[in-house]
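Novice: Here is my input; please provide its structure:
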Amino acid sequence: MSQKPGWLKTHGAPWERGEAKVVYDNPWIRVTEHQARAPTGQPALYGLVGFKNLALAVLPVHDDGSIVLVGQSRFPAQDYSWELPEGGGPLDADPLEGAKRELREEAGLAAAHWQVILQTQLSNSVTDERAIGYLATSLTPLEPDPDETELLALERVPFREALEAAMAGHLKDMLTVAMLLRGYHMAREGALPAALARAMLG
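Specialist: Predicted structure coming up:
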């Protein structure tokens, strides 16, 4: 990882958390209402959605530069979404094992080589959800084993085609978009094996 630029520094005071009250709790999230103080010194009421799992995403790239996307109906936006294999893993568990599980269950794939390519915060104004993204290569097929609530479709598409679909707004899952852009950046900047980069860039 490159050295942090000098301009990436903290300015001003942080948010202060005061009295907190849990207003909703289930096995996946906890919503807490905080009496808080803003960096400006002003009092504020802050609702925080706390996640009990780490978000995990996998960019599975075949030797020919194609990738696997998963299609499924999503509840919050009430739409159909094409995404990379994604899921969640317990905060106290090895995220790589969770990523391997998601790739196997959703895409029916195993990978010989794994690399962390993205660590990010998702919607950090109202949630504490964090995500880790992996590049998975040297893929071999397995039998998919989706969760009992998942009705999944699979498509193997050229990496560049998926990237262009994301840039056109057809792929809207933010973790998928970020992972595709990261993969593109790595291929362009020489951070991937040359043959794989050429295959991905088409």
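Novice: Every contact and neighbour count from this point should use C-alpha atoms.
Specialist: OK.
Novice: Contacts for stretch 165-179 next, please.
Specialist: Contacts with stretch 165-179, where a contact means C-alpha atoms under 8 Å, 6 or more residues apart in numbering, come from 57, 59, 81, 82, 83, 84, 117, 118, 133, 163.
Novice: Surely the last one is in contact with residue 182?
Specialist: No - counting by C-alpha atoms under 8 Å, residue 163 does not reach residue 182; the two are 10.3 Å apart.
Novice: Out of the two, name the residue with the larger neighbour count.
Specialist: Applying other C-alpha atoms under 10 Å to residue 163 and residue 182 shows that residue 163 carries more neighbours, namely 22 against 17.
Novice: in what helix or strand does the more buried one lie?
Specialist: Residue 163 is part of helix 159-167, with elements assigned from DSSP states H and E.
Novice: buried sites along stretch 195-202?
Specialist: Of the residues in stretch 195-202, 196, 197, 199, 200, 201 count as buried by neighbour count, 16 or more other C-alpha atoms under 10 Å.
Novice: compare with the first, here's sequence two:
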Amino acid sequence: MAQKPSARPAWLRPHGDPWTPGAERVAFESGWITVTDQIAIAPTGRPAPYGLVRFKNLAVAVLPIHDDGTVVLVGQHRFPLGNYSWELPEGGAPLDEDPLDGAKRELAEETGLMAAQWREILRTQLSNSVTDERMVGYLALGLSEAPSGHAADETEVIALARVPFREALDAAMAGQLPDMLTVAMLLRGYHMAVEGALPGALARAMLG
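Specialist: Now for the predicted structure:
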């Protein structure tokens, strides 16, 4: 499980009044998202038009680390920005599914790997001013080939790269791996290695 502080700092408490939702009008819906339009009441008490993207899946991301400290990255073309993106394995899990099952499925489909050890290491909100999308991230250790092999989605053409963890982290910090789930998960892995939250031999291999 993700590490948690022993006590919640006082500065984390909410301040002021929350937003008050208004009546929603569905402007667009697909199998992945629902876009709604409404007049909400802001914390200041003033009405404000609000467009909100609701996601039908929970985002899941996997940090697959081999015993030698290398990680597996996935390369594919992304439609929204029209770019080619190298990322950690990631995808979506239906809201009524255990996200760990979704993470295992994405790792197998995108990389052809399975893991002997799984550990939840991160939960985040993605673009929380306009969407309700959330992410759960997992560390995957003890990697081996999955019996099902590589089976990407019918819309995906995926390339794979196995690179040293530190090289991937440095590329992310240089803006060469701009996917936010990838950046967050690599930084979390680095934090765990430095703080002694990983086996010593693995941490040394990652940081070396």
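Novice: How alike are these chains, TM-score-wise?
Specialist: The TM-score (TM-score structural alignment, normalised by the length of the first structure) is 0.99; 202 aligned residues with a C-alpha RMSD of 0.6 Å.
Novice: which residue ranges form the strands in the first structure?
Specialist: Secondary structure of the first structure (DSSP state E): strands located at 16-25, 29-37, 43-51, 53-60, 66-74, 79-83, 86-90, 109-121, 130-141, 153-158.
Novice: Let me have those in a markdown table, extended by distance to residue 190 of the first structure and mean neighbour count.
Specialist: Putting the strands of the first structure into a markdown table (distance: least, C-alpha to C-alpha, whole Å; neighbours: other C-alpha atoms under 10 Å) gives the following:
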| stretch | distance to residue 190 of the first structure | mean neighbour count |
| --- | --- | --- |
| strand 16-25 | 43 | 12 |
| strand 29-37 | 39 | 17 |
| strand 43-51 | 35 | 17 |
| strand 53-60 | 17 | 25 |
| strand 66-74 | 18 | 19 |
| strand 79-83 | 25 | 17 |
| strand 86-90 | 26 | 19 |
| strand 109-121 | 14 | 15 |
| strand 130-141 | 15 | 18 |
| strand 153-158 | 19 | 15 |
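Novice: Ok, which of those strands comes nearest residue 189 of the first structure?
Specialist: Taking C-alpha to C-alpha as the criterion, residue 189 of the first structure comes closest to strand 109-121 out of these, the separation being 13.4 Å.
Novice: for the buried residues of stretch 195-202 of the first structure, which one is nearest residue 53 of the first structure?
Specialist: Checking those against residue 53 of the first structure by C-alpha to C-alpha gives residue 200 as the nearest, at 31.1 Å.
Novice: Tell me the counterpart of the closest one in the second structure.
Specialist: When the structures are aligned by TM-score structural alignment, the residue of the second structure matched to residue 200 of the first structure is residue 206.
Novice: and whichever residue in the first structure pairs up with residue 85 of the second structure, what does it touch?
Specialist: Matched to the first structure by TM-score structural alignment, residue 85 of the second structure sits across from residue 81. Each residue near residue 81 of the first structure by C-alpha under 8 Å, 6+ apart is listed here: 71, 72, 73, 74, 171, 172, 173.
Novice: from the middle of its chain, how far away would the helix ranked longest in the second structure be?
Specialist: Under DSSP state H, the helix in the second structure containing the largest number of residues is helix 180-194. Averaging C-alpha positions (C-alpha atoms, centre = their mean, to the nearest Å) puts helix 180-194 of the second structure 11 Å from its chain's average.
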